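> Sequence first, then the predicted structure, then my questions.
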Amino acid sequence: MAAAHKETSVAETLSTPLPTRSGDESLAVRIAKSVSIVDKGALHSLAEFHAWFAERGKRVARVHKMPLDELVGWSTDPDTHNIEHHSGKFFSVQGLSVELPGAPVAAWSQPIINQPEIGILGILVKEFNGVLHCLMQAKMEPGNRNGLQLSPTVQATRSNYTRVHQGNAVPYLSYFQDTSRHSVMTDALQSEQGAWFFQKRNRNMVVETDEDIEPHEAFMWLTIGQLHRLLAIDDLINMDTRTVLSCLPFSGAELAEQLPGPGSELRLPILRSCSEDHGSLHSTGDILSWITDARTRHEVRTRPVPLREVENWRRTPYTISHDTGRFFDVMGVHIQTDGDREVREWTQPMIAPVGVGIVAFLVKRIEGVLHVLAHACVEPGYLDVVELSPTVMCTPANYEGLPPAARPAFLNHVLAARPEQVLFETLLSEEGGRFYHAQNRYLVVETDIDITPELAPDFRWLALHQMVGLLRHSHYVNVQARSLIACLHSLSGAPRDL
């Protein structure tokens, strides 16, 4: 394995020390302490959380499908057939032409969401009794199958927080717009789904404050350990919370040694994976070179086109759908809510995926350190050609009728996994503000297969500290991989039977 001292210069670039607030403890140890607190030592028990969340869920959200031409505030351009908001803000649905020379499917066109403005996804944290707590929001999104999910403190597009819709102000926004009085734990632009968004990015932030804050009724302080425990529940922790949690700098030297204690048999390999001093199969310098090579080697040509020029898609009054019935639909919805939204009623287009997807990391213990098998993945909506994705990321039904070479590598390994190989499995929703009932089954599957760069040039084994280091920067790790990193971190905490 690549020893930590052999990659010091690169590791320093990727893991700049951050401010601390509790004596000499590193931020990674402070985060890990919060990970270890599930009930005792937390402001609220999980039972109190579930009672509060159930009460919040009684507020009614009504979401109905409606014809695309009847969306209020939206119109279809008569020339391009693009769907656009009257303000010119929020987002539009347009066409995209894609060419991937040498790929099993070398060219296609599709509808895609173009949302050029950058939103804020932010979690506000504060110490209570020496333990970091996160201020979380119970928020309804129209695309959530179950309505209410747990979101970050702030989850807002620029159009939302500049109040283009003339709605209510976004609570706690000022903590993320002016951080001069606070401590910034993480702040980076991160991409979203490259198959459905065109070059979409959000600012992922975690900001620590020591000011007195009275939570609004839709907000509650929770430890990171409590959030990790809630990740095991289907459709509870939303996508935006997962991506921000993954960006926390839960990576540091001697982390495993500084956090002894009971836990699952998997806990020590994960903590070692979070610690630079336990090394990794490939040096971080080699990983950066591999990513750069993949971005150079893969040629991707994308071109925005009018929606009317997209081939093999048809428009009906209610949807825009692929001729095969696969992939996704573009649909219109009307939303009414009694919840704590900035606006109580509105209409909008949404993407509705066909089928439940599979998002999985194959993981392997290499010299006692857990490694994930990352894929240098090409998607048409990425800003920089390639981002690291999970080992498998697909909706299997979409590959029916395509050449066998188009079937995702390692999908069969995931589908054939024995129960004892599955270390984590939860059904989780994707972003409910743009996607309607978009769900993926997130899995972590342990394997002992040998994967070499020669056999699989677009795959590499990475330790978790390398993934976390890359998350200090933009456009390296995709949103699905970020969700799985949060899920993997959740396995490092207290035993689940406590």
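Nice, thanks for sending it over.

> only C-alpha atoms for contact and neighbour calcs from this point on.
Will do.

> mind checking the SS state of V184?
Counting by DSSP: H, G, I helix; E, B strand; the rest coil, the backbone at V184 sits in strand.

> Tally up the residues packed near the closest residue to it other than its chain neighbours, please.
Excluding the flanking residues, the one nearest V184 by CA to CA, 6 or more residues apart in numbering is V207, at 4.6 Å. V207 has 19 neighbours, counted by other CA atoms under 10 Å.

> residue contacts, V207?
By CA atoms under 8 Å, 6 or more residues apart in numbering, the contact set of V207 is 122-125, 175-176, 179, 182-186.

> Help me confirm that it is found in a strand?
Yes. V207 forms part of a strand when assessed by three-state DSSP.

> That one and L231: what is the separation?
Going from V207 to L231 by CA to CA, to the nearest Å gives 21 Å.

> how many neighbours does V60 have?
14.

> Now do the contacts for the nearest residue to A463 once chain neighbours are set aside.
Take A463 and drop its neighbours on the chain: the residue closest to it by CA to CA, 6+ apart is H371, 4.5 Å away. Each residue near H371 by CA under 8 Å, 6+ apart is listed here: 273, 280, 363-365, 461-464.

> and those residues, which of them are in strands?
Per DSSP state E, strands hold the following members of the contacts of H371: 363-365, 461-463.

> Go through the contacts of V207 and say which is closest to T426.
I123 (22.6 Å; CA to CA).

> quick one on the thing from earlier: which one (most neighbours) among the contacts of V207?
G122 (30 neighbours).

> also this one, for the comparison:
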Amino acid sequence: MISRRIAESVLTRSDLEDFHSWYEASHRTGFMHVEPVPLEELKGWHTDPVTGNIGHESGGFYTIEGLDVHVPDRPISHWDQPIIHQPEIGVLGILVKEFDGVLHCLMQAKAEPGNHNGTQLSPTVQATRSNYTRLHGGREVPYLDYFRRTEGHVVISDVRQSEQGAWFYHKRNRNMVVEVREDVELLDGFHWLTLGDLHQLLARDDLVNMDTRTVLSCLPFAGTGLLPSFAPPADSFQDALIRSYDGDPRSRHGTNAILSWITELRSLTRITARRVPINRLTQWRRADGRISHERGLFFEVVGVNVTAAGREVDRWMQPMISAAEPGLAALVVTRIDGVLHALMQARVEPGYVDVIELAPTVQCTPRNHERLPPFVAEVLSAHPDQIRLDVTLSEEGGRFYQTRTRYLVVEVPSAEGLEGPAFRWMTLAQLVDLLRHSNYLNIQSRSLVACLHSLSGSVERLSHV
């Protein structure tokens, strides 16, 4: 049973001394120098003189365009903004193999131009279609064939998932976990880790990248009979978390009711998001080599000049999105009849393919709001004993420059009075089940699901409960 095998890998942890030696060496050899440059100086990129849109001269990779958004019956019913349009489907894949009967993941130390600290831990393969078809004229993507030709291997998960709907227009990647049984050549810059090892590393700021987090969230880490495998202390947070994975029938809402709620909201929500020329945006200005909001809020479109070692290409330039300040993504959880539930938010974002996806309880950048969204004040003022996880992680470093989010899991004593039209309590088994399908959990939720996975096998980190 795959959930049991995943659980065994979660419970197998090392002291990570070998990992840190390897990671530090990879950080030195995976050198990357990133220099901000004006958009006008980006070699290989062209600004259309009529529309103002920015695109690559090859016609591939992505474009920076404008988006005009109307959402009637909302407090803010109309706005416009720049957005990344990248219609191609990329591959995010983790290769797994058993060593001594335990699943290990083949991870890559990869430097991205937008990463807060340069090198971070990425999936085995992290490549757009333009990358793996070598539109850039660079070297081949290692291990790609395991994910493009899966015959003879075991596909543990394979699902298309969205990325940030506020910054990408209809962007999706194929999230894959593929198990191999034959020998795999270990190339420089790659390292085998158990899921338990990865879970320890998720507690560290800016180490496990966004693409790794989304793939880990899609693992089928739920099923009956998990509680004896973990043997957590009775009545602890960890006990409630494992019961939540265990498919326990004591869920606040049945899965059919959750699906009906999402479908109804998608059917009733009116939203129009039209791609428009950047030159037609009313509140955004291109000046001083960047595109910025007239009030200095939200984000900017900036240019970077990159020199790298250990990448398919050694030098390139590109436009990126840079957020004004770190975001906040917080999941409020509680125990209902001994089973942990998470308060999920049905969230509208203009770049989603299907109108609404499930977001964390809180997802915002507080500075951008004159009136804070629900639960922000409660989350930020939570007592330390309520905080189960608090880590700051980088967003996708290939498109977002120095853009980070503070991820929190906050436990509250009661579920009563917190649900509303856009909020529902859900178990982890329900979330894992939805992650077998596209367009249900957004990227911020998937990061938090991966972080919750990391709490399942860690008794010592829950010693205060």
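Great, that's in hand. Note that the structure is predicted; figures quoted are calculated from it, not measured.

> before we move on, back to that, ok, the residue nearest to A463 of structure 1 to H228 of structure 1 distance?
20 Å.

> ditto for D450 of structure 1
30 Å.

> Excluding sequence neighbours, find me the nearest residue to P111 of structure 1.
That would be G95: by CA to CA, 6+ apart, it lies 4.5 Å from P111 of structure 1.

> Structure 2: which residue goes with the one you found?
Matched by TM-score structural alignment, G95 of structure 1 corresponds to G66 in structure 2.

> I356 of structure 2 touches A422, doesn't it?
No. Judged on CA atoms under 8 Å, I356 of structure 2 makes no contact with A422 at a distance of 10.4 Å.

> Which neighbours do the two have in common?
346-347.

> Looking at these two, which one has more neighbours?
Higher neighbour count among I356 of structure 2 and A422: I356, with 25 against 15, using other CA under 10 Å.

> Please say which position in structure 1 the more buried one maps to.
Alignment note (TM-score structural alignment): I356 of structure 2 maps to V386 of structure 1.

> Find me whatever residue is spatially closest to its match, sequence neighbours aside.
Closest to V386 of structure 1 by CA to CA, 6+ apart is V378, at 4.7 Å.

> Can you tell me how far the residue nearest to V184 of structure 1 is from K139 of structure 1?
To K139 of structure 1, V207 of structure 1 is 20 Å away according to CA to CA.

> Same check on H81 of structure 1?
H81 of structure 1 is 33 Å from K139 of structure 1, by CA to CA.

> what about the two, which has more around it?
Neighbour count, other CA under 10 Å: between H81 of structure 1 and K139, K139 has more, with 24 against 16.

> Mind checking what secondary structure that one has?
K139 of structure 1 - assigned by three-state DSSP - is strand.

> any idea how far it lies from E208 of structure 1?
22 Å.

> and what of G102 of structure 1?
Distance of G102 of structure 1 to E208 of structure 1, given as CA to CA: 47 Å.

> Neighbour count for those two, which is higher?
Neighbour totals were compared for G102 of structure 1 and E208, and E208 leads with 23 against 10 (other CA under 10 Å).

> is it true that the more buried one touches K126?
Yes. The pair E208 of structure 1 / K126 is scored as a contact, 5.6 Å apart, by CA under 8 Å.

> quick check, nearest of the contacts of H371 of structure 1 to T223 of structure 1?
Of all the contacts of H371 of structure 1, L464 has the smallest distance to T223 of structure 1: 21.1 Å, by CA to CA.

> What's the match for the closest one in structure 2?
L464 of structure 1 maps onto L428 in structure 2, by TM-score structural alignment.

> what about that match, neighbour count?
Residues near L428 of structure 2, counting by other CA under 10 Å, number 26.

> give me the element E425 of structure 1 is part of.
Following DSSP states H and E, the helix or strand that holds E425 of structure 1 is strand 422-429.

> Output the residue interval of structure 2 matched by stretch 243-254 of structure 1.
Going by TM-score structural alignment: stretch 243-254 of structure 1 matches residues 214-225.

> Distance-wise, check the residue mapped onto T296 of structure 1 from structure 2 relative to E57 of structure 2.
Here T296 of structure 1 is matched to S267 in structure 2, going by TM-score structural alignment. According to CA to CA, S267 of structure 2 and E57 of structure 2 sit 39 Å apart.

> need the contact list for whichever residue in structure 2 pairs up with T284 of structure 1.
In structure 2, T284 of structure 1 lines up with T255, judged by TM-score structural alignment. Residues in contact with T255 of structure 2 (CA under 8 Å, 6+ apart) are Q430.
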